[in-house]
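Trainee: Here is my input; please provide its structure:
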Amino acid sequence: MERIVYVNGAYVPESEAKVSVFDRGFLFADAVYEVTSVLDGRLIDNAGHIARLERSCRELEIKMPVTAEELTSIQLALIEKNKLVEGGVYLQLTRGNEGDRDFSYGDAIEPTLVLFTQAKKLIDSPKVQSGIKVISFDDIRWRRRDIKTTSLLPACLAKHAAHAAGADDVWLLENGYVTEGGSSNAYIITQEGTLVTRPLSNDILHGITRAALMKLAQETGLKIEERLFTLEEAMQAKEAFISSATTFVWPVVAIDDQPIGNGQPGPMALKLRDIYIQTAKACA
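Mentor: As a prediction, the model looks like this:
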């Protein structure tokens, strides 16, 4: 069955979906996006994703063409129309199209809103059992990584380099410190059992899954330190893992071919993943 997608107020088959070649999202990556995971046909942490979308729009002065309530209704309609049980809903909002290519833009421009679903296994991902291997890679992104824009070429290049090296993903480095993964937040568990992750700032994306995990980790009594950490410290850690909307938590078992801990998925990462999924399903 051909997917039904949403484009500027209309639900259409994906083969009929069209956006102007003059859209600023296409020409300049002048756009923001969100991905909300779906479990059992229900949206996970969606209020957080919409709140972050609204913040991204405020930072870039992009108009929201619909309310948060209307946006949720569109997402739910797509889930129903595409009979999505597990996967995600992708949302992209561009500044719009003024009819030609020009770096500057006017205030009257109308935004372009596109949404579509993606069916994929989130719970039974093989990466949970095997863990993932990452390589270190220079962080060459712009300095407003807290805004979730579609300007993802640096991440694409980094992930391509990882796959070429036989790894699954990257951990990005800036001034000797880990910022985050290719499309995820990064964490380590020290030998003393402390959860360490980089503090929120313009240097990293303010992950919605990250926020939920930090709260759950605190509730389990895990000691938490939000601070910078080096690649060398990560390599000496007891465990390492990533989090994102569609991975939830994936253990990291090797960095630059050096095993982390015993080279197997760590128990704390797997515990936090299980707790997160149980909580997310209960609150969906």
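Trainee: Please count neighbours and contacts with C-alpha atoms only from this point.
Mentor: Fine.
Trainee: Now do the closest residue to residue 31 other than its chain neighbours: how many residues are near it, please.
Mentor: Closest residue in space to residue 31, ignoring its immediate chain neighbours: residue 94 at 4.0 Å, by Cα to Cα, 6 or more residues apart in numbering. Residues within reach of residue 94, counting by other Cα atoms under 10 Å, total 26.
Trainee: for residue 94, what are its contacts?
Mentor: Contact analysis of residue 94 by Cα atoms under 8 Å, 6 or more residues apart in numbering lists 23-25, 29-32, 62, 111-113.
Trainee: In strands, which of those appear?
Mentor: Judged by DSSP state E, the subset of those located in strands is 31-32, 112-113.
Trainee: What residues sit buried inside stretch 149-158?
Mentor: 149-151, 155, 158 (16 or more other Cα atoms under 10 Å).
Trainee: Show me those that map onto helices.
Mentor: 155, 158 (DSSP state H).
Trainee: Of the buried residues of stretch 149-158, just say which sits nearest to residue 67.
Mentor: Taking Cα to Cα as the measure, residue 67 lies nearest residue 149 of the buried residues of stretch 149-158, at 19.7 Å.
Trainee: Enumerate every residue touching the closest one.
Mentor: Contacts of residue 149 by Cα under 8 Å, 6+ apart are 29-33, 56.
Trainee: run the last query once more with 10 Å
Mentor: 25, 29-34, 53, 56-57, 60, 92-94 (Cα atoms under 10 Å, 6 or more residues apart in numbering).
Trainee: I have a second one here; can you model it like the first so I can compare?
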Amino acid sequence: MENHTESTTVSHSSSELGNHSDLTVHVFNSSSELLEKLHQRWSTVEKKPYPAMYSSIYGGIILDPAMMVIPIDDHMVHRGHGVFDTAIILDGYLYELDVHLDRILRSAAKAKISLPFPQSTLRSILIQLTAVSKCKKGTLRYWLSAGPGNFLLSSSGCPTPAFYAVVIDDDFSQCKEGVKVITSTVAMKPPLFATMKNVNYLPNVLSVMEAEEKGAFASIWVDEAGYIAEGPNVNVAFITKEKELLMPLFDSILHGCTAKRLLELAPRLVEQGILKGVTIKNVTVEEAKGAAEMMYVGSTLPLLPIIMWDDQPIGKGQVGELTMALSDLLWNDMVAGPDTKRIPVPYIE
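Mentor: Okay, the predicted model is just below:
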């Protein structure tokens, strides 16, 4: 009986090998051949979605999308040892670049990633990259990595950290339609990782996929104490029935730059008598679901109305007036805010 089992196993294994005996993996013997293959992917693309990339590994700006690559032994790739941030490009201006730059430096410090350049140099690179891209509307995303070097856990063998950035052409607009959300069953990140914007976004990805599988747009994380935390890559805010703007504490979640700007601008509506007040505190699920209005807060939205949560309407189940008043406040700041928030991009026509 034992011999029969062994014989069957060997036979099965041989059969599997036979099924793939005609497979020959191609070997690229020259860089020119490989480059030709890489270009095939982009040969039918009419408009490049990524008009420009910067790589400190290359030491410059890349315009060929086929060459916008990162070394496989970069520790950000195989160990997740990297942080990132973003900025909005709108009407030829970079919105809140300095605030986002400050945050990526804080994230890098928490992740024990040293800087390849001073902050002023990083800023200059990003502005020049945007100018070369000629993109007038989109997003600028950038990463600080422990860098390439080997496949170990420790980055001590990496000669130098790396800085990457890419311009993404994106015709976004102010969100005015409401969406449905669910409570995520995916475990949220612990505070150490949630408060730094690192590249370990698998929980975020799974929470969005879970929502999509249930016919929702995205999800809401609730912490172990039963308080509202955040969305998968956005903050969340509420309008109470007393017309008060309510946001969860940022102690254990990412303090979004757009959320921070919203809190700076919202008092204007209080002064006008439109809002009753602004409060940041622990928010229970019961309190949140009993709100009159609810919204996501994030860079390109800038506010996304939420009209239903776990198949339960929020308020009247419609986009709220105060949500849109706050959204208009943020959008106008993006379009025509102060010079301290909007950096003109020096395009070369």
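Trainee: related to what we said a few turns ago, ok, of the ones in strands among the contacts of residue 94 of structure 1, which come out buried?
Mentor: 31-32, 112-113.
Trainee: Tell me the one of those residues nearest residue 70 of structure 1?
Mentor: residue 113 (12.2 Å).
Trainee: Looking at structure 2, name the residue matched to that closest one.
Mentor: The alignment partner of residue 113 of structure 1 in structure 2, by TM-score structural alignment, is residue 163.
Trainee: Also residue 205 of structure 1?
Mentor: Under TM-score structural alignment, residue 205 of structure 1 pairs with residue 254 in structure 2.
Trainee: so when I look at its match, I'm seeing a strand, right?
Mentor: No - applying DSSP: H, G, I helix; E, B strand; the rest coil, one finds residue 254 of structure 2 to be coil, outside a strand.
Trainee: Now do the contacts for it.
Mentor: Here residue 254 of structure 2 is in contact with 191-197, 229-230, 233-235 (Cα under 10 Å, 6+ apart).
Trainee: try it again with 6 Å
Mentor: Counting by Cα atoms under 6 Å, 6 or more residues apart in numbering, residue 254 of structure 2 makes contact with 194-195.
Trainee: now the helices for the stretch 101-250 of structure 2?
Mentor: 119-133, 191-194, 202-213 (DSSP state H, counting those that start in this stretch).
Trainee: Throw those into CSV and include distance to residue 183 of structure 2, thanks.
Mentor: As requested, the helices of the stretch 101-250 of structure 2 are exported to CSV (distance: least, Cα to Cα, whole Å):
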stretch, distance to residue 183 of structure 2
helix 119-133, 37
helix 191-194, 18
helix 202-213, 8
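Trainee: Grab the nearest non-local neighbour of residue 59 of structure 1.
Mentor: Residue 59 of structure 1 sits nearest to residue 147 (Cα to Cα, 6+ apart), 7.5 Å away.
Trainee: Out of the helices of the stretch 101-250 of structure 2, which is closest to residue 266 of structure 2?
Mentor: helix 191-194 (25.1 Å).
Trainee: what comes up buried for the closest one?
Mentor: For helix 191-194 of structure 2, by 16+ other Cα under 10 Å, it's 193-194.
Trainee: How about the residue minimising distance to the centre of structure 2, nearest residue that isn't a chain neighbour?
Mentor: Geometric centre of structure 2, nearest residue: residue 233, 5.9 Å, by Cα atoms, centre = their mean. Ranked by Cα to Cα, 6+ apart and with sequence neighbours excluded, the top spatial neighbour of residue 233 of structure 2 is residue 204, at 6.9 Å.
Trainee: Give the equivalent position in structure 1 for the one you found.
Mentor: Using TM-score structural alignment, residue 204 of structure 2 pairs with residue 155 in structure 1.
Trainee: I'd like the buried ones among the ones in strands among the contacts of residue 94 of structure 1 written out as JSON lines, with distance to residue 236 of structure 1 added.
Mentor: Listed next are these as JSON lines, based on distance: Cα to Cα, whole Å:
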{"residue": "31", "distance to residue 236 of structure 1": "39"}
{"residue": "32", "distance to residue 236 of structure 1": "36"}
{"residue": "112", "distance to residue 236 of structure 1": "46"}
{"residue": "113", "distance to residue 236 of structure 1": "45"}
